[in-house]
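S.K.: what follows is a predicted structure for the sequence shown.
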Amino acid sequence: MSTVSAPVSVSPTTAATYRLTFPRVLRSEWIKLATLRSTWWAIGLVMLLSVGMAALIAQAAGSSTLGGIFPVVGPFQFTMLLAGILGVIAVTGEYSTGMIRSTLTADPIRGSVLAAKAIVVAVLLFLSSIVSFGAAAAVVTPILGAKGIGIDWSTPEAGVLPILAASFAMAVFALIGVAFGFVLRSGAGAIAATVGVLFVLPIVLSIFPVSDPAWQWIAEVSMRLPMSAAQELILPSDGAGPEALIILGAWVVAGMLAAWAALRVRDA
């Protein structure tokens, strides 16, 4: 004879224990990002390129123009592509496997998913970049010292601030990749768009004769691209640092708004 089991009641305390909160969403996004092998491959390549390129630049330094902090932060022009691609993969990997459906089912507030993923990716790139540039500084200091070219650590503007600015720029590049990932959803398309904005477009615009007044607007557009703004933020000239910070912030805000709109109006 079959028996009927009494229904199991869930106490309010138990339900509250498993209530969805933003810190839990952040933890979930961190687990997803940290368990991807591509994440650590990208971080490892960023560190390897940062230290290797810094050593090469320091070896080539023959005057103060290549001395100072430049050999340490200069490699960001190469590693920025890896940062952007990592941001793309963090998003499109979920779309390619269908995991994005589970994510949005667990947390139907799509803005929360976007914010959590953006924060996790940005913090990871910022902290790992500080480690990369710090390792590069440790490597190039004796190389530059042998040439009589030192890094001035006595003032923040000459040493610490450029490293922090370069790390911030790497986080911005990753967020641009995140934005393209949500907007395009295709890994190949989002990577192509990210590389185009970060690397190809500055090269294309540099072809135009900006000395000609008719093409002066090209120079204005070029200075507002992420790479140009990052260069001005890291090693500012004529007080252009605050404007460069605003430009990079505008790229992040515009990208996040576009990503949020794409998440809101389209099904997973």
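M.R.: On my side now, so go ahead. Quantities reported herein were computed from a predicted structural model and do not represent experimental measurements.
S.K.: contacts and neighbour counts: CA atoms only from here.
M.R.: Noted.
S.K.: so Val210: helix, strand or coil?
M.R.: Following DSSP: H, G, I helix; E, B strand; the rest coil, we place Val210 in the coil state.
S.K.: second one coming, line it up with the first:
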Amino acid sequence: MTAVAPSAPLTRQTSAPGHPSARLSFGRLVRSEFLKLFTLRSTWWSLGIAALLTVGLAAMIAGASSSFGPGLSPVAAITLPVQFTMLVAGILGAMAITGEYSTGMIRSTLTAEPRRGRVLVAKSVVIATTLALLAAVTSAIAGLVIMPILGADAYAWGDGKELWLPLLLSVLAMATFGLLGLGWGFIVRNGAGAIATTVGILFVLPLVLQLFMLFGESWQWIVDLGRWLPGNAAAALTDLDGEVFWPSLAATVAWPVGTLFLGWAVLRTRDA
């Protein structure tokens, strides 16, 4: 009789959830966030509304400019609609995370990637990239639309920084508005609350601070504070005013960075 040697136990090539090989790479995490964002109908509605506002308002501004005589820069006609599309950008950023909290998907997200800071960074990359691309594409389309309205002989596009820098800065501004909304979404975790806070900072608060102009010079310092709100700072940024350019750039970037930092602190300390 021949003895049968015991076979070696079968080994399964599996990894524990906490094992490094089981963790998502950052590229895959970003890809999953893109998929989640673009499978929402609200995303497409937001992007479509922002595109229509950019092109439509640019055309209206270009058409109305003939009433004021020559001198309007076509670049200004393209960048001015940002003061309206910033609301759409902020709302989109807020909905990108609050929707996960309302449906409970955030628990699945944090189970797949327990390192919460990476989740926040991945969502920030997706929102900033999406809105930057939207702003770049719609600005190009708006430029093509207003050219026959303004007339190349009557209005100079300018060159160098007068042409490209305001457009690039408007792209940056749109990305920061979306990140501001995303940060408040992480902080508040409620869709209505995050949207109301974002719209309040971008649109309502500047109007409230302007009312202090009626109370005399003793309240002028409050009016001056309004210059550093996100929307006003971004508007001053695209005007290329040399005296306030760098402070405006700092304010434009500081608002979303500070808000996202607070969102990261909340994400780390609260349960999903």
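M.R.: Okay, I see it. Computed from a prediction, not measured in an experiment: that's the story for all the values here.
S.K.: residues in contact with Met256 of the first structure?
M.R.: Counting by CA atoms under 8 Å, 6 or more residues apart in numbering, Met256 of the first structure touches 114, 179.
S.K.: try it again at 7 Å.
M.R.: Ala179 (CA atoms under 7 Å, 6 or more residues apart in numbering).
S.K.: now the helices for the stretch 101-250 of the second structure?
M.R.: 105-112, 116-150, 161-188, 191-199, 205-210, 220-225, 230-238, 245-269 (DSSP state H, counting those that start in this stretch).
S.K.: export those helices to CSV and append columns for distance to Thr14 of the second structure.
M.R.: Shown next, in CSV, are these (distance: least, CA to CA, whole Å):
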stretch, distance to Thr14 of the second structure
helix 105-112, 16
helix 116-150, 24
helix 161-188, 33
helix 191-199, 39
helix 205-210, 54
helix 220-225, 57
helix 230-238, 49
helix 245-269, 29
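S.K.: between those, which one is nearest to Ala51 of the second structure?
M.R.: For the helices of the stretch 101-250 of the second structure, distance to Ala51 of the second structure was read as CA to CA. The smallest value, 5.7 Å, belongs to helix 116-150.
S.K.: the closest one - contacts with which helices or strands?
M.R.: helix 26-38, helix 41-64, helix 74-79, helix 161-188, helix 245-269 (3 or more CA pairs under 7 Å, 6 or more residues apart in numbering; DSSP states H and E).
S.K.: the nearest residue to Pro71 of the first structure once chain neighbours are set aside and Trp217 of the first structure: what is the separation?
M.R.: Spatial nearest neighbour of Pro71 of the first structure, excluding adjacent residues (CA to CA, 6 or more residues apart in numbering): Ala54 at 4.8 Å. Distance of Ala54 of the first structure to Trp217 of the first structure, computed by CA to CA, to the nearest Å: 34 Å.
S.K.: which of those two has more neighbours?
M.R.: Just comparing Ala54 of the first structure and Trp217: by other CA atoms under 10 Å the higher neighbour count belongs to Ala54, 26 against 12.
S.K.: which of the helices of the stretch 101-250 of the second structure sits closest to Ile97 of the second structure?
M.R.: helix 161-188 (5.8 Å).
S.K.: buried ones in that closest one?
M.R.: Buried residues in helix 161-188 of the second structure, counted by 16 or more other CA atoms under 10 Å: 163, 165-188.
S.K.: now swap in stretch 241-250 of the second structure and tell me
M.R.: Here stretch 241-250 of the second structure shows 245, 248-249 as buried, counting by 16+ other CA under 10 Å.
S.K.: check stretch 139-150 of the second structure too.
M.R.: 139, 141-143, 145-146, 149-150.
S.K.: identify the residue of the second structure aligned to Ala244 of the first structure.
M.R.: Matched to the second structure by TM-score structural alignment, Ala244 of the first structure sits across from Ser248.
S.K.: check the burial of the nearest residue to that match once chain neighbours are set aside by counting its neighbours.
M.R.: Nearest residue to Ser248 of the second structure, sequence neighbours excluded (CA to CA, 6+ apart): Ala233, at 4.7 Å. Neighbour count of Ala233 of the second structure, defined by other CA under 10 Å: 24.
S.K.: need the contact list for the aligned residue in the first structure for Ala233 of the second structure.
M.R.: Per TM-score structural alignment, the equivalent position to Ala233 of the second structure in the first structure is Ala229. Residues near Ala229 of the first structure by CA under 7 Å, 6+ apart: 223, 244, 247-248.
S.K.: nearest to Ser128 of the first structure among the residues you listed?
M.R.: Using CA to CA, Leu248 comes nearest to Ser128 of the first structure of those, at 19.4 Å.
S.K.: can you tell me which residues contact the closest one?
M.R.: 172, 226, 229.
S.K.: corresponding residue for Gly68 of the first structure in the second structure?
M.R.: Per TM-score structural alignment, Gly68 of the first structure is aligned with Pro74.
S.K.: now for the alignment partner in the second structure of Leu124 of the first structure, how many residues are close by?
M.R.: Under the alignment (TM-score structural alignment), Leu124 of the first structure pairs with Thr130 of the second structure. Neighbour count for Thr130 of the second structure, taken as other CA under 10 Å: 19.
S.K.: excluding its backbone neighbours, what's nearest Thr130 of the second structure?
M.R.: Ala175 (8.0 Å).
S.K.: so how far is Ala122 of the second structure from that neighbour?
M.R.: Distance from Ala175 of the second structure to Ala122 of the second structure, counting by CA to CA: 14 Å.
S.K.: ditto for Val30 of the second structure
M.R.: 5 Å.
S.K.: Thr129 of the second structure too?
M.R.: Taking CA to CA, one finds Thr129 of the second structure at 11 Å from Ala122 of the second structure.
S.K.: so which of these two has more stuff around it?
M.R.: Ala122 (21 against 18).
S.K.: map Arg37 of the first structure onto the second structure.
M.R.: Using TM-score structural alignment, the partner of Arg37 of the first structure in the second structure is Arg41.
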